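*Asks:* My questions concern the predicted model and sequence given below.
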Amino acid sequence: MSDDTQKNTLANTQFSVLDLAPILEGSNAVESFQNSMKLAQAVEQFGFNRYWLAEHHNMPGIASSATAVVIGYIAGATSTLRVGSGGIMLPNHAPLIIAEQFGTLESMYPGRIDLGLGRAPGTDQLTAYALRRNQRVDGSEFPEQLAELRSFLQPSSQNRVRAIPGEGLSIPIWLLGSSGFSAKLAGQLGLPFAFASHFAPDYLLPALQLYRTNFQPSETLSKPYVMVGVNVIVAESDEKAKWLASSQEQAFLNIIRGKSGKLQAPIENMDTVWSETERAMVQKMLSYSVAGSMNTVREKLLAFKQETQADEFIVNTHVFNQEERIRSYELLSHIV
């Protein structure tokens, strides 16, 4: 297959950005938000489709805990980019609050807000309890919470309790997941589905099959729509990209070790910090990841496309240096 054919194939796929609002070692949340704003403004110019932020709590290296607030900050600093959540962890919140928050965002930035929803707490059990919703963190109530949230967004609501603003607004709802639960539910409800393969790749293909098999056309979608999470780092050479990717590898190594912390600067040799077993575990978690030159990344993304038949890729670029992070997205935009 020629480079032109590869490029044309990827050109039929939407590309978006997942920003984990990383807090860098030696820095703070103030700089994290400034970096996110500058990145969003840059990728808007590069032609990316949407810009999502994720809800996490009690994580020293992630600044987007107040996700709706950060979405408003990013939307206010851009003009055409879709901005949303990847995702809001619905079990942490009263559905009415989310309807009001995103109704407010949609009223401020009409036609630009996405509401991606997950059923995990996005944190540990102790922190989930501190969020004061309930003591159950298994996500079993998610379908009922989702139905309640959607009812608040319906026009001419018959509810005695109404979401103002929110009621009657067209806010696209996505279901996010790393297993089959949300995949099947999204299919049954005719909603778009995003899989968190950027950190949990094992069940990706079965989940996509489950989603497509169970899909029922709805007012939202006439056919399935799949977004797949990928970690992508593009640089002028494979060697440089591999070096930049060591920050990401250190972050995943900390996850395996049960440690938390800020994003670390790149290092020359990961073999000095991990064991063979840890290396294998990290590489398995990063199965849907690529770090390399434009040609290397193009080939890998094409393989991901052929394997998943995804309609859209949402890209996380876990790079320590802000300029290199923006440059990676710029180079990626030339690939696609």
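*Replies:* That came through, no problem.
*Asks:* CA atoms for contacts and neighbours, from now on please.
*Replies:* Noted.
*Asks:* mind listing the helices for the stretch 51-200 of the chain?
*Replies:* 67-77, 95-108, 125-130, 142-152, 180-189 (DSSP state H, counting those that start in this stretch).
*Asks:* looking at this, Trp274 is in a helix?
*Replies:* No - under DSSP: H, G, I helix; E, B strand; the rest coil, Trp274 falls outside any helix and is assigned coil.
*Asks:* which ones are touching it?
*Replies:* Residues in contact with Trp274 (CA atoms under 8 Å, 6 or more residues apart in numbering) are Leu253.
*Asks:* And it, how far from Ala280?
*Replies:* Noted for Trp274: a distance of 10 Å to Ala280, by CA to CA, to the nearest Å.
*Asks:* for Ser157, same thing?
*Replies:* Distance, Ser157 to Ala280, by CA to CA: 52 Å.
*Asks:* Next: Met89.
*Replies:* Met89 is 30 Å from Ala280, by CA to CA.
*Asks:* So those two - more neighbours on which side?
*Replies:* Per other CA atoms under 10 Å, whichever of Met89 and Ala280 has more neighbours is Met89, with 23 against 12.
*Asks:* What count of nearby residues applies to the residue nearest to that one when sequence neighbours are not counted?
*Replies:* Excluding the flanking residues, the one nearest Met89 by CA to CA, 6 or more residues apart in numbering is Gly118, at 4.7 Å. Using other CA under 10 Å, Gly118 is surrounded by 26 other residues.
*Asks:* My guess is Gly118 contacts Leu175. True?
*Replies:* Yes - applying CA atoms under 8 Å, one finds Gly118 in contact with Leu175, separated by 6.3 Å.
*Asks:* would CSV of the helices of the stretch 51-200 of the chain with distance to Ser260 be doable?
*Replies:* Formatted as CSV, the helices of the stretch 51-200 of the chain follow (distance: least, CA to CA, whole Å):
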stretch, distance to Ser260
helix 67-77, 20
helix 95-108, 28
helix 125-130, 14
helix 142-152, 27
helix 180-189, 27
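*Asks:* The structure to be compared is supplied as follows:
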Amino acid sequence: MPVALSLLDLAAIAPGQTARDSFHNSVELARAAERSGYERVWYAEHHNMSRIASSATSVLIGYVAGQTDTIRLGAGGIMLPNHSPLVIAEQFGTLESLYPGRIDLGLGRAPGSDQATMRALRRNPSSADTFPQDVLELQGYLTGNSRIPGIKAVPRAEGVVPLYILGSSLFGAQLAAHLGLPYAFASHFAPEALMQAVREYRDRFQPSEQLAQPYVMAGVNVFAAADRAAAEEQKTIAYRARTRAFIKRGAAGVDYSDEEIDAFLASPNGAHLAKMTTYTAVGTPGEVADYLEDFAAEIQADELITVHHAQEIEDRVRSVELTGAALGARESVTR
């Protein structure tokens, strides 16, 4: 059965651009995904990251939903320990009321930030410990079955806001299985536990009202271009920029040449950072489609969440379109 294709958009702020530019770019990416047959576009909650503008995730979802027509939009994800379940239920109840049948809610338990930012968010270091209970409380609000007597989320949408558990460890896999929810693994930046987590999820899955059978989603990085050399160049530029953002954090005024970045990535100290992008499809549409199909088959994924990192918005849009067209053409042949 053909794998479903979706998109994770980090609302990246390119050099020389503003957050407002990135939001316009997010609309263009979502429109490209919509016309290219993607299932959904998700936005991730990150804080205190100068190159990522998706921190107010529900606001961005609403903005893009108002400028698209049919594609599903959602959080991939909301870091629930940063918020009260009631507030998130109100936000996503509002979104589903405005855009019925189009809103998803993926949930994670990480801070989406560093320790100092976690404190600025007024997040208690132990708040992740109650993540399973918070998911159930949120689910109760969204379904009109509140676990807190006398408390309900207003507005509560007439339609369903499906929940997804996000993770990069066995904890998320086990929780998603126990609750009978779809599981999305962050293999686009945390590849190490992917295989074991997927096995745990499938082996332990318990059917629920939302989901009768396991549903596995996995993140994968993509650089698709008309020729391989262009795709490789986009990858090099994007991953150098990503590495700079990591090693410059908190070091204002410090800069590194391309040669220094490449040397760092090739060193033992940079090996972990380089390994984070293990799952990357790069090349022509055919080469990217081959990679994605093999990756999906290896873990029996039901859906791939693609992350297109090319620095220029035109290249990102083209990558989304080429990938969608290549996989879509193969699906039509297999039907």
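*Replies:* Yep, that arrived. In this text, all values refer to a predicted model and were calculated from it rather than measured experimentally.
*Asks:* residues in contact with the alignment partner in the second structure of the residue nearest to Met89 of the first structure?
*Replies:* Residue pairing (TM-score structural alignment): Gly118 of the first structure is matched to Gly108 of the second structure. Going by CA under 8 Å, 6+ apart, Gly108 of the second structure touches Gly77, Ile78, Met79, Leu80, Ile165, Leu166, Gly167.
*Asks:* what are the ranges of the strands in the second structure?
*Replies:* Assigned by DSSP state E, the second structure shows strands spanning 4-9, 40-43, 72-79, 103-108, 163-167, 183-185, 216-224, 280-283, 303-308.
*Asks:* Which stretch among those strands is buried most, on average?
*Replies:* Highest mean neighbour count of the strands of the second structure: strand 183-185, a mean of 28 (counted as mean count of other CA atoms under 10 Å).
*Asks:* Mind telling me what Ala165 of the second structure corresponds to in the first structure?
*Replies:* Not quite, residue 165 of the second structure is Ile, not Ala. By TM-score structural alignment, Ile165 of the second structure lines up with Leu175.
*Asks:* Quick check: that match vs Thr220 of the first structure, distance?
*Replies:* 13 Å.
*Asks:* Same check on Tyr203 of the first structure?
*Replies:* 25 Å.
*Asks:* Between the two, point out the one with more neighbours.
*Replies:* Taking other CA under 10 Å, Tyr203 of the first structure and Thr220 do not tie; Tyr203 has more neighbours (15 against 12).
*Asks:* Go ahead and confirm the more buried one touches Ser178.
*Replies:* Yes - using CA under 8 Å, Tyr203 of the first structure is in contact with Ser178, at 6.9 Å.
*Asks:* Excluding chain neighbours, what is closest to Val220 of the second structure?
*Replies:* Nearest to Val220 of the second structure is His188, by CA to CA, 6+ apart, at 4.5 Å.
*Asks:* tell me the contacts of the one you found?
*Replies:* So, once contact is read as CA under 8 Å, 6+ apart, His188 of the second structure ends up touching Ala218, Gly219, Val220, Asn221, Met276, Thr277, Thr278, Tyr279, Thr280, Val307.
*Asks:* Share the number of residues neighbouring Leu286 of the first structure, please.
*Replies:* Neighbour tally, Leu286 of the first structure, other CA under 10 Å: 20.
*Asks:* For Glu39 of the second structure, see how far away the aligned residue in the second structure for Ile71 of the first structure is.
*Replies:* Taking TM-score structural alignment, the alignment pairs Ile71 of the first structure with Ile61 from the second structure. Going from Ile61 of the second structure to Glu39 of the second structure by CA to CA gives 15 Å.
*Asks:* got it, and Leu60 of the second structure?
*Replies:* Counting by CA to CA, the separation of Leu60 of the second structure from Glu39 of the second structure is 18 Å.
*Asks:* Kindly report the same for Phe223 of the second structure.
*Replies:* 19 Å.
*Asks:* swap in Ser26 of the second structure?
*Replies:* Here Ser26 of the second structure is placed at a distance of 16 Å from Glu39 of the second structure (CA to CA).
*Asks:* Show me which of these two is the more surrounded one.
*Replies:* Neighbour comparison, Ser26 of the second structure and Glu39: the larger count goes to Ser26, with 25 against 18 (by other CA under 10 Å).
*Asks:* Mind listing residues that contact stretch 209-229 of the first structure?
*Replies:* 180, 183-198, 208, 288, 310-316.
*Asks:* Touching, Ala40 of the first structure and Gly76? I think so.
*Replies:* No - the criterion here is CA under 8 Å, and Ala40 of the first structure misses it with Gly76 at 10.5 Å.
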